[in-house]
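Visitor: with the sequence up front, the predicted model follows.
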Amino acid sequence: MALNLDTIRATAERVAASHHLDVVDLEYQGGAKFRTLRIFIEKNAEERAKLAAKTAPEGADEDAALPKGVPAEMLSGVTHEDCASFAQDFGTVLDVEDLMPGAEYTLEVSSPGLERRLQKPEDYVRFTGSLVKIQTFSPVNNNRHWQGRLTGFANNVLTLDLSAVKQKGKAKKAVTAPVVEIPLANIEKAQLVAEL
């Protein structure tokens, strides 16, 4: 039986939903002996809204569980207990349904982190206003690497405010305007940049 990542993802999403979680990403590495399946999870939208409601305005007493200065929307809300509970249930399903053929593999479950990858159009909408790092397939203004504040996402084109960060290298020379627009289809990699 061959490994089917689409089936594994669908199964992970089903198990995650029962824990009020969403699957953010899934990675598979390795060959016959040393195989690792990584699942990145976060609280679902309803649970993240509850987390955001717990944040206090600047200067007020904040919940000790929330890092100061980090917008609640950037937090996945996932605890060690969430990861352990999900890993136990999902690992059982993987084994029972034989979705990971072969004897040994490592299952790793974690949050996506503060510098999470952006993949779906919904990610760009959700994280509008955040600092991002972008790498494109083909150059935009003679540059493939950009860093700036994501100021908008419409019609599958994202808008970056380059004045939000000091540009380096080729980006410094490529900046002719303070704003650059990049089509989603041209994005090879995109991730948040933590602002602490």
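Guide: That came in fine, so what should we check first? It should be emphasised that the depicted structure is a prediction, and the values quoted were computed from it without experimental measurement.

Visitor: from here on, contacts and neighbour counts on C-alpha atoms
Guide: Fine.

Visitor: and the contacts of stretch 147-157?
Guide: Contacts with stretch 147-157, where a contact means CA atoms under 8 Å, 6 or more residues apart in numbering, come from 121, 124-125, 127-134, 158-165, 167, 181-185.

Visitor: what about these, which are in strands?
Guide: Judged by DSSP state E, the contacts of stretch 147-157 include 131-134, 158-161, 181-183 as members of strands.

Visitor: so where's the longest helix in this structure?
Guide: helix 80-96 (DSSP state H).

Visitor: after that one, heading C-terminal, what element do we hit next?
Guide: Per DSSP states H and E, helix 80-96 leads on to strand 106-110 as the next helix or strand towards the C-terminus.

Visitor: for that following strand, packing partners?
Guide: Packing contacts for strand 106-110, counted by 3 or more CA pairs under 8 Å, 6 or more residues apart in numbering; DSSP states H and E, involve strand 36-43, helix 80-96.

Visitor: okay, now the one to match up with it:
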Amino acid sequence: MDLHEILEVTVTGLGYELVDVERSPRGRLLRVFIDKPEKHRGVDVEDCALVSDQLSRVLLVENVDYDHLEVSSPGIDRPLKKEADFERFAGSMITVKLRLPLNGRRNFSGMLQGVHDGKVRLQIDSGEVDFDLVNVDKARLVPNFDLTKSSDGLV
């Protein structure tokens, strides 16, 4: 198994979603981002500690060479990587950077309408735009700080 498969099997086996993996240039730092969609407020420190403990054991058994492991939440500007991410976050504001320009542009920001047949649909100021999911270089959620819709009532 390759590293990504090891991480995917372990993280999903614990009931979490593997969002992203980063390695430092020399591979000494391994950073793993996890999520738990059914957990409304996202993953917390206890979740990260649980996954970190399990990954440490699995990586030792699998003889993966690294010096430092970090496990964290994807953050409020969560990256969108998989087709399932683009489906799950339909209705959210996102930013997208394309690998190849579309109509002379590589950067877009707008309301994610979803994905269908490998095409992402985005509502932007000038209308709707569709682009191939394989053309997405980077996509992230735009944080929403509108507290009027929040049940927390932060003041």
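Guide: Received the coordinates, thanks. All figures in this text were calculated on a predicted structure; none of them were measured in a lab.

Visitor: ok, back up a step: which of the ones in strands among the contacts of stretch 147-157 of structure 1 ranks first by neighbour count?
Guide: residue 160 (27 neighbours; other CA atoms under 10 Å).

Visitor: now the angle from the strand ranked longest in structure 2 to strand 119-124?
Guide: Secondary structure of structure 2 per DSSP E: the longest strand is strand 105-116. Angle, strand 105-116 of structure 2 to strand 119-124, by axes from the mean of the first three to the mean of the last three CA atoms, to 10 degrees: 120 degrees.

Visitor: okay, and strand 105-116 of structure 2 goes to which residues in structure 1?
Guide: Counting by TM-score structural alignment, strand 105-116 of structure 2 pairs with residues 143-154 of structure 1.

Visitor: give me the mean distance between that stretch and structure 2.
Guide: Taken over the aligned residues, the distance from stretch 143-154 of structure 1 to structure 2 averages 0.9 Å (mean CA distance after the TM-score superposition for structure 1).

Visitor: pull the distance from that stretch to the chain's centre.
Guide: Per CA atoms, centre = their mean, to the nearest Å, the displacement of stretch 143-154 of structure 1 from the mean C-alpha position of its chain is 16 Å.

Visitor: can you list the buried residues in stretch 130-144 of structure 1?
Guide: 130-136, 140, 143-144 (16 or more other CA atoms under 10 Å).

Visitor: can you list those in CSV and add distance to residue 80 of structure 1?
Guide: Formatted as CSV, the buried residues of stretch 130-144 of structure 1 follow (distance: CA to CA, whole Å):
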residue, distance to residue 80 of structure 1
130, 26
131, 27
132, 27
133, 28
134, 30
135, 32
136, 34
140, 41
143, 40
144, 37
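
Visitor: what is the nearest of the residues you listed to residue 81 of structure 1?
Guide: residue 130 (28.1 Å; CA to CA).

Visitor: aligned counterpart of the closest one in structure 2, please.
Guide: Aligning on TM-score structural alignment places residue 130 of structure 1 opposite residue 92 in structure 2.

Visitor: find the centremost residue of structure 2, please.
Guide: Centroid-nearest residue in structure 2: residue 79, 3.6 Å away (criterion: CA atoms, centre = their mean).

Visitor: mind listing what the alignment partner in structure 1 of that one touches?
Guide: Aligned against structure 1 by TM-score structural alignment, residue 79 of structure 2 finds its counterpart in residue 117. By CA under 8 Å, 6+ apart, the contact list for residue 117 of structure 1 reads 189-192.

Visitor: now with 10 Å, please.
Guide: Contact analysis of residue 117 of structure 1 by CA atoms under 10 Å, 6 or more residues apart in numbering lists 24-25, 123, 132-134, 189-193.

Visitor: thinking again about what came up before, equivalent range in structure 2 for the longest helix of structure 1?
Guide: Mapped onto structure 2 using TM-score structural alignment, helix 80-96 of structure 1 spans residues 45-61.

Visitor: counting neighbours, which bits of the matching stretch end up buried?
Guide: Buried residues in stretch 45-61 of structure 2, counting neighbours by 16+ other CA under 10 Å, are found at 47-48, 51-52, 55, 59.

Visitor: how far apart are that stretch and its match in structure 1?
Guide: Its matched residues in structure 1 lie on average 1.2 Å from stretch 45-61 of structure 2 after superposition (mean CA distance after the TM-score superposition for structure 1).

Visitor: run through who's touching that stretch.
Guide: Outside of stretch 45-61 of structure 2, the residues within contact range by CA under 10 Å, 6+ apart are 3, 6-7, 10-12, 14-16, 32-36, 62-66, 68-73.

Visitor: apply 8 Å and report the result again.
Guide: Stretch 45-61 of structure 2 has contacts (CA under 8 Å, 6+ apart) with 6-7, 10-11, 14, 34, 69-73.
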